[in-house]
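Peer 1: what's the 3D shape of this:
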Amino acid sequence: MNLPVTQRHFLSFSRKLFLSVISLFLVFVVCFIAYQYQREREYKVELLNTKLQDYNSRLYERLDEQPLDNGIINDYINNHILEDLRVTLIDLDGNVVYDSYPNHDEQMENHLNRPEVQKALKHGNGYDVRRTSETTGVPYFYSATRYKDYILRSALPYNVSLINNLQADPHYLWFTVIVTLLLMIIFYKFTNKLGTSISQLREFAMRADRNEPIEMAMQSAFPHNELGEISQHIIQIYKRLHETKEALYIEREKLITHLQISHEGLGVFTKDKKEILVNNLFTQYSNLISDSNLETTEEVFAISELKEIIHFINKNQQQRSRGKDEKRMSITINKNGRTFIVECIIFQDASFEISINDVTQEEEQVNLKRQLTQNIAHELKTPVSSIQGYLETIVNNENIPREKINVFLERCYAQSNRLSRLLRDISVLTRMDEAANMIDMERVDISVLVGNIINEVSLELDEKHITVVNSLKKSIQVKGNYSLIYSIFRNLMDNAIAYAGTNIQININCFREDESFYYFSFADTGVGVSPEHLNRLFERFYRVDKGRSRKLGGTGLGLAIVKNAVIIHGGIISAKNNQGGGLEFVFTLAKEK
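Peer 2: Below you'll find the predicted structure:
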């Protein structure tokens, strides 16, 4: 079983580093102390040996001046006293000639095998440390020197005094211990700072691994050293990568959303023809082109109508190694009464995109635009012809009475007003079609707006004996364009005044409200329209009664403007006949757009 990281590591990295380095350092210190102690002790031994060698040399000089005599040796020893010093003369055969020990008269064994004697015979001098004398049973420090005819050996008892003399100086031990402790403290502080940096970096790595936010406090917690600076740079790099990742994720979501709501079928595939991303329209259009329903997206490559696209993809993959740059191909497919444009784009990594556009509706829209242009020309022709005819009559007939001229001019003025309204309505529709996203939005109080419209048309209402019942509550507010919302209620009001008849009632009401929409009803108790006309009321230039509409000065665009304005404000509109008579428009407006 894998334990968590916090449970596996009993000691932090800094503690391990501190303990491992200090352990090596302490081993070094112990070795150094042992070596220095031994060296110091050897130095003391050499110093004592030198001193005894010097004593041997001076004794030899004295003996060399006169014949060998035990009395002379005793006098010299007594005059140059070293406490408990023992002097021995040994001939070159190892026989003891003289020994200052009190029992020296006793027969002593041969000393040729003594270490200091052997060293003296071989090197000229030698010493032996702490060897027990076979004669006295006391341990001595021996120092022997070879001369021409004999070996002169001096010895000091290896007692407490000599032991203390030969011991190493303890001061360097205390110095070494103090320096070691100071270095341990300094190294502990250093490793502690290093451990802090590593712990902070470790915490950052764990946060990054869990995709948690990096707090500003963590960035300032790093020590001011090289590792802290490196950690800061790592965090900055991570933050930039995280921001880039977030930006890429947002762009990816935008792309996916765009693909899903796109008006064309889009499919992105790997070089092995595996699906990466496909929207619903691509699947729908593929099924319309195919003779059988596709169970998987990859089956699109088996559609016979797309064989040119498939051949293009395969050919491009074969030519990539030869540096070919052909990356795009488009074909047109007519199937089941529809026209599709299929386009393939190949990317640098050999993945590719296939888009399918249903252009059937676009062709219909071209026809509708052609018909709309004809309608506009026809609508413009009528008032222009009327104005031109009246003016020609006035210009070509000098004897027309003034009263008749005034009648013609009034008719010209009425037709020019109609022409102006027509051009204005066409301009409004064009602006809504081409620049709906550029319309300025503000908070609009519909209750106040409808009240103002009722006041503006009060004279016309009185002329036709029309009563308006405004049931809108106060402070119904939406975010929208004031002019377009005004045109919704004004055109509905003008339409009712113009066509509903006299002695009627207009009811304006907001009958429902939810989190997203207001639901409005604009109804009259007038003549209504035949059911076959209801679905076409919002078409441009459509008239229920063409002759009567033109006589009343209508442009045939008012309800089209209403529908487009409602759509721009996130709503829908429909028309129906009331059961008690009259026409009712039901529409919604979004609260926030």
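
Peer 1: from now on I want contacts and neighbour counts done on CA atoms only, so please keep to that.
Peer 2: OK.

Peer 1: buried stuff in the helix or strand where residue 180 lies?
Peer 2: Using DSSP states H and E, the element containing residue 180 is helix 171-209. Neighbour counts using 16 or more other C-alpha atoms under 10 Å place 180, 184, 187-188, 191-201, 204-205, 208 of helix 171-209 among the buried residues.

Peer 1: chain center to that helix, what's the gap?
Peer 2: Helix 171-209 has its C-alpha centroid displaced from the chain centroid by 34 Å (C-alpha atoms, centre = their mean, to the nearest Å).

Peer 1: next SSE downstream of that helix?
Peer 2: By DSSP H and E, the next helix or strand past helix 171-209 is helix 216-220.

Peer 1: chain center to the following helix or strand past that following helix: distance?
Peer 2: Scanning forward in sequence from helix 216-220 by DSSP H and E, the next helix or strand is helix 226-261. Distance of helix 226-261 from the chain centroid (C-alpha atoms, centre = their mean) equals 2 Å.

Peer 1: quick check: angle from helix 226-261 to helix 171-209?
Peer 2: Taking axes from the mean of the first three to the mean of the last three C-alpha atoms, to 10 degrees, helix 226-261 and helix 171-209 form an angle of 10 degrees between their directions.

Peer 1: also this sequence, please, to line up against the first:
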Amino acid sequence: MASWSKLSYPRRLFLWLLGYSLLLVGCFVGFQYHREKEFKAGELNAQLQLLNRHILDDIADGEDVAGVSLSQPHPFEELRVSIIDSDGRVVYDNSHDSIPYANHLSREEIATALRHGSGYTVRRHSESTGNTYFYSATLGEDGYIVRTAVPYSLSLSELLKADFGFLWMMGGVTLVMCVLGYFATRRLGLTILRLNRFAERAERGERIYDNAPFPKDELGAISNHIVRLYANLQTAIADRDREHKAALHEQREKERIKKRLTNNINHELKTPVASIQVCVETLLSHPNLSEEKRDEFLHRCLANTERLKSLLRDVSLITRMDDAPASISKENLDLTDIIGEVVEDSDPVAARRGISIVNNVIHPIPITGNQSLLESVFRNLIDNAIAYSGGNEITINPATSCKDGKIVITFADNGCGVASEHLPHLFERFYRVDKGRSRVAGGTGLGLSIVKNAILLHGGSVTVRNLPYGGLEFTITLPCSG
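Peer 2: Have a look, this model is predicted:
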């Protein structure tokens, strides 16, 4: 075993291939030898079967069994003829002065003839004569079995031997296979040795460059791919380490931002309050302002009051969903009616912005939920699309009917969509794609967060994606009671 392991891999591979080839050729030669012997035995049996059939014909024509004679010419110098009745007793045998008394039904050729009409045994020792014979037996219609036998002599043994000419041919083929196998395994083994050295270097973490191509064959192509992949992996790892440092810095920055997240609500509240304060102080300190300026400050106060009211409502709503979801009452509703009412309320605002709302949800959708929360879902989606999509159409479609206890509704616009890096963060609280634009539009940064939390509270899910032709598509899944 130790000496085997000392052999190089190409040599071990060649010896394995050589052993496999010799085993394959040996099996084929053995099979062919056995098959040819059976073929020649079958030919000899066919000749004896003709003699048996001739004797059975003579018996059928009325010739006495004890006085049967073999007048049919045959090529055998010595031929033994036996006739056995259906009980296995020998009634005639030309090789004995007296009839053998042993029951012959157990003889292989006799048993085969009884089952199939004919049978033979290539080489069997005769208990009565002490010689070895080739037996051939044939069953007649009257129940008699005629058995002829020829001595298994040297000449018969030579006759039944297979022709060994094909063995020389197979030997030559084996020699050619070994020569070709040597060169093939040597080439294959050298490639594998190079791969092994590459693996050892890779295990040590050495820097590997793709500058030594392998042979131009399938294994060489695979090897080249592996080396290139590893070289690319090393490059990717180096890039990853650099990106990891950058990501670590970014993560620390995010943690810093998260610490300030609790201050965002306070900040969002301070902005409209400060604006209202400035307006009121200006009005109080300048009682002689013109009517036009006074109305401007009052309208600014009203706008900030509405923004403050909206912010407080959204904060209150999302806090209630977070802190006391069990306290939110639910009742049997028709989601189609809820969507229809929200669309009807939003149509005038959308029309002023040149946006049409296409509501294709027309069939009843029974659902158990909170009406105000479900209204806030679609109102926030519509308000968001009107304010930020930049499109001119909003479409609400039922993606599936209310089957298997679920309903899927899609909400889409044909606007500009958002950059892909923003998609995972759209449902985060106070997340704004364009902060300046959102503040000008009066957004609180909580609309889509309310949408997601309200859907989750109803046991559903919501996802968002950019449409190929432009715009955003929200897919809402809710449990329905129909």
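
Peer 1: and the TM-score between them?
Peer 2: Superposed pair, TM-score by TM-score structural alignment, normalised by the length of structure 2: 0.45. Supporting alignment: 229 aligned residues with a C-alpha RMSD of 2.3 Å.

Peer 1: what about the host helix or strand of residue 175 of structure 2, distance to the chain center?
Peer 2: Per DSSP H and E: residue 175 of structure 2 is located in helix 165-203. Its chain's C-alpha centre lies 34 Å from the corresponding centre of helix 165-203 of structure 2 when counted by C-alpha atoms, centre = their mean.

Peer 1: ok, stretch 251-263 of structure 2 next?
Peer 2: Put simply, stretch 251-263 of structure 2 sits 43 Å off its chain's centre (C-alpha atoms, centre = their mean).

Peer 1: again, but for stretch 447-457 of structure 2
Peer 2: Relative to its chain's centre, stretch 447-457 of structure 2 lies at 36 Å (C-alpha atoms, centre = their mean).

Peer 1: what do you get for stretch 259-268 of structure 1?
Peer 2: On the basis of C-alpha atoms, centre = their mean, stretch 259-268 of structure 1 sits 28 Å off its chain's mean C-alpha point.

Peer 1: repeat that for stretch 376-383 of structure 2.
Peer 2: On the basis of C-alpha atoms, centre = their mean, stretch 376-383 of structure 2 sits 42 Å off its chain's mean C-alpha point.

Peer 1: what lies in contact with it?
Peer 2: With contact meaning C-alpha atoms under 8 Å, 6 or more residues apart in numbering, stretch 376-383 of structure 2 is reached by 339, 342, 343, 346, 394, 411, 447, 448, 450, 451, 454, 455.

Peer 1: and of the residues you listed, the nearest to residue 5 of structure 2?
Peer 2: Checking the contacts of stretch 376-383 of structure 2 against residue 5 of structure 2 with C-alpha to C-alpha, the nearest one is residue 455 at 67.0 Å.

Peer 1: am I right that the closest one is in contact with residue 461?
Peer 2: Yes. Between residue 455 of structure 2 and residue 461 a contact is recorded at 5.9 Å, counting by C-alpha atoms under 8 Å.

Peer 1: what do the two both touch?
Peer 2: Common neighbours of residue 455 of structure 2 and residue 461 (C-alpha under 8 Å, 6+ apart) are 476, 478.

Peer 1: show me which of the two is the more surrounded one.
Peer 2: Using other C-alpha atoms under 10 Å as the criterion, residue 455 of structure 2 and residue 461 rank with residue 455 on top: 21 against 18.

Peer 1: tell me the contacts of the more buried one?
Peer 2: Residue 455 of structure 2 makes contacts with 374, 377, 461, 462, 476, 478, as judged by C-alpha under 8 Å, 6+ apart.

Peer 1: surely the third one meets residue 474?
Peer 2: Spelled out, it's residue 461 of structure 2. No. Judged on C-alpha under 8 Å, residue 461 of structure 2 makes no contact with residue 474 at a distance of 10.3 Å.
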